[in-house]
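Visitor: what would the 3D arrangement of this be:
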Amino acid sequence: MTELLGPAEIRALAGRLGVVPTKRLGQNFVHDPNTVRRIVAAADLAPDDVVLEVGPGLGSLTLGLLAAGARVHAVEIDPVLAGALAETAAQHGASAGALTVHTADALRITAAELDPAPTALVANLPYNVAVPVVLNLLAELPTLRHGLVMVQKEVADRLIAGPGGKVYGIPSVKLAWYAAARSAGRVPPSVFWPVPNVDSGLVGFTRREPPRADVPRADVFRVVDAAFAQRRKTLRAALAGWAGGADRAAQVLVAAGVDPGARGEALGVGAFADIAAAANVTSTAPE
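Guide: Sure, this is the predicted structure:
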C-alpha cells in the first residue's frame, strides 16, 4: 500500500535533498494527504488512464496517483527533484513499473517522448506557467481526454470563465477551443509548504471537438489575441490591425454574423472561429 507524504515527511525529504522552494519555479509543495486524495478523486481517473503529471516536486501528488493505481508520466524541470522521485515512490510502497520520470520542461516535451501516450493531465501547476502549460499540452497531446489541474485561484477563475464576465479573456477562449472546463473546488493556502499568500483552485476539463473543423486553430487564436489586446474597444476597432483596417474588420465581422460594435468579451469561442473562417473566405473571394 502506497503511503502519502505529510508535513514532517515533506520537510525531511526537502532537507535531505537540499531543496529550498523557489518563487522562480513557483514551488509550493502539497503536504496534506487529504487534499491529495481529494485531487485524485476529483480527477475521476478510469482504469485505463495514463496520467501526465507536470511539476511533481517532492512527490505528494505522484504518490496519490500511484496509490490509485494510475500509470504516471511525471515531468519535472528540476533535476534534483526529478532524480529523487522514483526512490521516493519506491520507499513509500508504490509500484516501480507504474512511474516514468522525465527531466524536462513541460512547455517543450513532445508526444514522442511519452509512451504509453497520456490520456489524463493531473498536476499542481505554478501560477506563472499554468496557462501556457495547459494549452501547450492540449495542442501537443491529442490523446489527452481529460484532466484536473490545481492553479492559483485567479488563474482558475479565468480558465473557467464564460463570455460576459470580467475575468473572461484569452485563457478562457483558448481553453474552450480544446475542452469544456469546470470548477472542481477551492484549495486553502494552509495545505502547502511554503504557505502561499493566495488560494488555489481546481479546474477540471474534458476534451471536445473544436467548434469548427474548417479553420486552423492558429487563425482563430490570432483573432482572439487581437480582440483582447484592447478590451475596451469595439471589435471593429480592436481587429483593425489584424484585418488590415477598420472597414475591412467590419466587413469580416458582418460576414461572420457578429456585430462590429460588440466587444471581445461578449463572444464565445465559436464566434471567434466564425470570424477567422469569414476572413479566410472573404480574402479569397473574387473582386
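
Visitor: please count neighbours and contacts with C-alpha atoms only from this point.
Guide: Noted.

Visitor: hey, where'd the strands end up in the stretch 101-250 of the chain?
Guide: In the stretch 101-250 of the chain, the strands defined using DSSP state E, counting those that start in this stretch lie at 120-124, 146-152, 179-187, 192-193, 200-207.

Visitor: neighbours around Gly18, how many?
Guide: As a burial measure, Gly18 scores 11 neighbours (other Cα atoms under 10 Å).

Visitor: ok so, going back, may I see the strands of the stretch 101-250 of the chain arranged in JSON lines, with mean neighbour count as well?
Guide: Below are those laid out as JSON lines (neighbours: other Cα atoms under 10 Å):
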{"stretch": "strand 120-124", "mean neighbour count": "26"}
{"stretch": "strand 146-152", "mean neighbour count": "24"}
{"stretch": "strand 179-187", "mean neighbour count": "18"}
{"stretch": "strand 192-193", "mean neighbour count": "17"}
{"stretch": "strand 200-207", "mean neighbour count": "22"}
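
Visitor: next, format the ones you listed as JSON lines and append distance to Asp274.
Guide: As requested, those are exported to JSON lines (distance: least, Cα to Cα, whole Å):
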{"stretch": "strand 120-124", "distance to Asp274": "29"}
{"stretch": "strand 146-152", "distance to Asp274": "26"}
{"stretch": "strand 179-187", "distance to Asp274": "18"}
{"stretch": "strand 192-193", "distance to Asp274": "43"}
{"stretch": "strand 200-207", "distance to Asp274": "20"}
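
Visitor: which of those sits closest to Glu76?
Guide: strand 120-124 (11.1 Å; Cα to Cα).

Visitor: for that closest one, name the packing helices and strands.
Guide: strand 50-54, strand 146-152 (3 or more Cα pairs under 8 Å, 6 or more residues apart in numbering; DSSP states H and E).

Visitor: the structure of the following sequence is requested for comparison with the preceding one:
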Amino acid sequence: MAVTSERTLLSTHPEQPEGLLGPAAIRELAQQLGLRPTKTLGQNFLHDANTIRRIVRTAGLRPDDVVLEVGPGLGSLTLGLLPATARVLAVEIDPRLADLLPRTVADRRPDVADRLTVVTADALRIQELPGPSPTALVANLPYNVAVPVLLHLLELLPTLDRALILVQAEVAERLAAPPGGSAYGVPSVKAAWYGEVRRAGSVGRKVFWPEPNVDSGLVALVRRPPPPGDRVATFAVVDAAFAMRRKSLRAALARWAGSPAAAEARLRAAGIDPALRGEQLSVTDFARLAATDPVET
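Guide: Alright, predicted model coming up:
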C-alpha cells in the first residue's frame, strides 16, 4: 500500500488526528468481524484516545525500543505505540483479531505500518518470538491471565527491561504491594523477583468497550538483577508460605520443609523469626530461605 500524506490520513479518520480508534470505530470494526467480546478471552477494548496517549507517555519508550504488546485486540493501543518506537510485536490469541490488525494499521497509520509484526498465539504458551528481542512490554492484559502472562514473559525474555501493564485495579494493587500489607502476596513477591514494581495510575471503566464491572490500574516494572538464589526454589517457598497465610511460617512451611521442626530450623538458619507470617518477608528473605540446607529428620 502506498504511503498516504498526513492530510489524507486526517481527512480519512477525522475523529482522531493520530489515527487512534474512538468508540464508533471500535464498534464498527467489531461489527465487521461479527465479534462479540468474550469474558473467556478478557476482551475489553480501549477506546479513549487520552488514555492511550497517557499509557504511551507513561511507558517512557525510546525510539529504538522493540515493544511487546499482548492482546492488542482491535488495535487501539497498537496505533498509539507504533509512532513512538522502532517496532511493535503484537501477540494476539484470537485469529480474527490477529488477521484484522495489520489491515487496521495500514489503513490508519500507513506511515508506520511496517513497524508492526503480529503473532497469532497464546502468550502463556509462547517459547520464542520472531525478529529482534523485545525491550519493553506495554499491554492491556486480559484480567483473567494478567499475572501468569507477566511472569512468563519476564522469565522467557530477559531483554525486557521495562513493563507497563494495564490490569484490574485489585491485581495492580497486589502486584505493587510492599511487604507487610494485606495486599502483599504471591504476585507481589514473584513480580519483585524481576524488578522494582510500582503503581503508575488508575484507569476508570468507561474507557473500555464493553465496560467492565471493575476499575483498572497501571503497573510499571523496571527490571533489576534478581536476588541471589534459585528462582524455582524461591517460588516454591513463596507458594507454600502463602498457601496458609494466616499461619506462622513455622506452620505454613512444615510440608515444604518436611516437618514443623525442620521448617523452624531452616527459618532460623536464614535469620528469620519462625513466628512471622509470609506477608512480612521480602523476596530477598524468601530467596535466602530457599537456599538454606534441608534438615534431615
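
Visitor: TM-score of the superposed pair?
Guide: Scored against TM-score structural alignment, normalised by the length of the first structure, the superposed chains reach a TM-score of 0.95; 280 aligned residues with a Cα RMSD of 1.3 Å.

Visitor: returning to what we had before: JSON lines for the helices and strands packed on strand 120-124 of the first structure, including distance to Leu138 of the first structure?
Guide: Below are these laid out as JSON lines (distance: least, Cα to Cα, whole Å):
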{"stretch": "strand 50-54", "distance to Leu138 of the first structure": "11"}
{"stretch": "strand 146-152", "distance to Leu138 of the first structure": "10"}
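
Visitor: for Val173 of the first structure, find the nearest of those.
Guide: strand 146-152 (17.2 Å).

Visitor: what about that closest one, how far off from the second structure?
Guide: Once fitted to the second structure, strand 146-152 of the first structure is off its aligned match by 0.3 Å on average (mean Cα distance after the TM-score superposition for the first structure).

Visitor: what about Arg16 of the first structure, neighbour count?
Guide: With other Cα under 10 Å as criterion, Arg16 of the first structure counts 8.

Visitor: which position in the second structure pairs with it?
Guide: Residue pairing (TM-score structural alignment): Arg16 of the first structure is matched to Gln32 of the second structure.

Visitor: residues in contact with that match?
Guide: By Cα atoms under 8 Å, 6 or more residues apart in numbering, the contact list for Gln32 of the second structure is empty.

Visitor: need the longest helix for the first structure.
Guide: helix 269-284 (DSSP state H).

Visitor: which parts of it are buried?
Guide: Of all the residues in helix 269-284 of the first structure, those buried under the rule 16 or more other Cα atoms under 10 Å are 269-279.

Visitor: and it, what does it pack against?
Guide: helix 170-178, helix 217-229, helix 246-255.

Visitor: so which of those helices gets nearest Trp193 of the first structure?
Guide: So among those, helix 170-178 is nearest, using Cα to Cα, at 27.5 Å.

Visitor: ok, back up a step: any idea which of the buried residues of helix 269-284 of the first structure is closest to Asp44 of the first structure?
Guide: When the buried residues of helix 269-284 of the first structure are compared against Asp44 of the first structure (criterion: Cα to Cα), the nearest one is Val269, at 26.2 Å.

Visitor: relative to Ala84 of the second structure, how far out is the match of Arg16 of the first structure?
Guide: 28 Å (Cα to Cα, to the nearest Å).

Visitor: next, the angle helix 246-255 makes with the longest helix of the first structure.
Guide: On the basis of axes from the mean of the first three to the mean of the last three Cα atoms, to 10 degrees, helix 269-284 of the first structure is oriented at 120 degrees to helix 246-255.

Visitor: and the contacts of helix 269-284 of the first structure?
Guide: 173-174, 176-177, 211-212, 214-215, 219-220, 223-224, 243, 252-253, 255-256, 258.

Visitor: 6 Å instead, please
Guide: If you take Cα atoms under 6 Å, 6 or more residues apart in numbering as the criterion, helix 269-284 of the first structure is touched by 173, 211, 215, 219-220, 252, 255-256.

Visitor: just put the residues you listed in JSON lines and tack on distance to Ala117 of the first structure and neighbour count.
Guide: Converted to JSON lines, the contacts of helix 269-284 of the first structure look like this (distance: Cα to Cα, whole Å; neighbours: other Cα atoms under 10 Å):
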{"residue": "Val173", "distance to Ala117 of the first structure": "26", "neighbour count": "27"}
{"residue": "Pro211", "distance to Ala117 of the first structure": "25", "neighbour count": "17"}
{"residue": "Val215", "distance to Ala117 of the first structure": "27", "neighbour count": "17"}
{"residue": "Asp219", "distance to Ala117 of the first structure": "27", "neighbour count": "16"}
{"residue": "Val220", "distance to Ala117 of the first structure": "27", "neighbour count": "23"}
{"residue": "Val252", "distance to Ala117 of the first structure": "40", "neighbour count": "26"}
{"residue": "Ala255", "distance to Ala117 of the first structure": "41", "neighbour count": "17"}
{"residue": "Ala256", "distance to Ala117 of the first structure": "38", "neighbour count": "18"}
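
Visitor: just flag the most distant two among the residues you listed.
Guide: Val173 and Ala255 (20.9 Å).

Visitor: out of the helices and strands packed on strand 120-124 of the first structure, the one nearest Asn28 of the first structure is which?
Guide: strand 146-152 (10.9 Å).

Visitor: before we move on, back to that, what about the match of Arg16 of the first structure, distance to Val207 of the second structure?
Guide: Noted for Gln32 of the second structure: a distance of 21 Å to Val207 of the second structure, by Cα to Cα.

Visitor: go on, Thr234 of the second structure?
Guide: In terms of Cα to Cα, Thr234 of the second structure sits 38 Å off from Val207 of the second structure.

Visitor: and for Leu253 of the second structure?
Guide: Counting by Cα to Cα, the gap from Leu253 of the second structure to Val207 of the second structure is 43 Å.

Visitor: out of these two, which sits in the more crowded spot?
Guide: Leu253 (29 against 21).

Visitor: what sits against the equivalent of Gly6 of the first structure over in the second structure?
Guide: Alignment note (TM-score structural alignment): Gly6 of the first structure maps to Gly22 of the second structure. Counting by Cα under 6 Å, 6+ apart, Gly22 of the second structure makes contact with His47.
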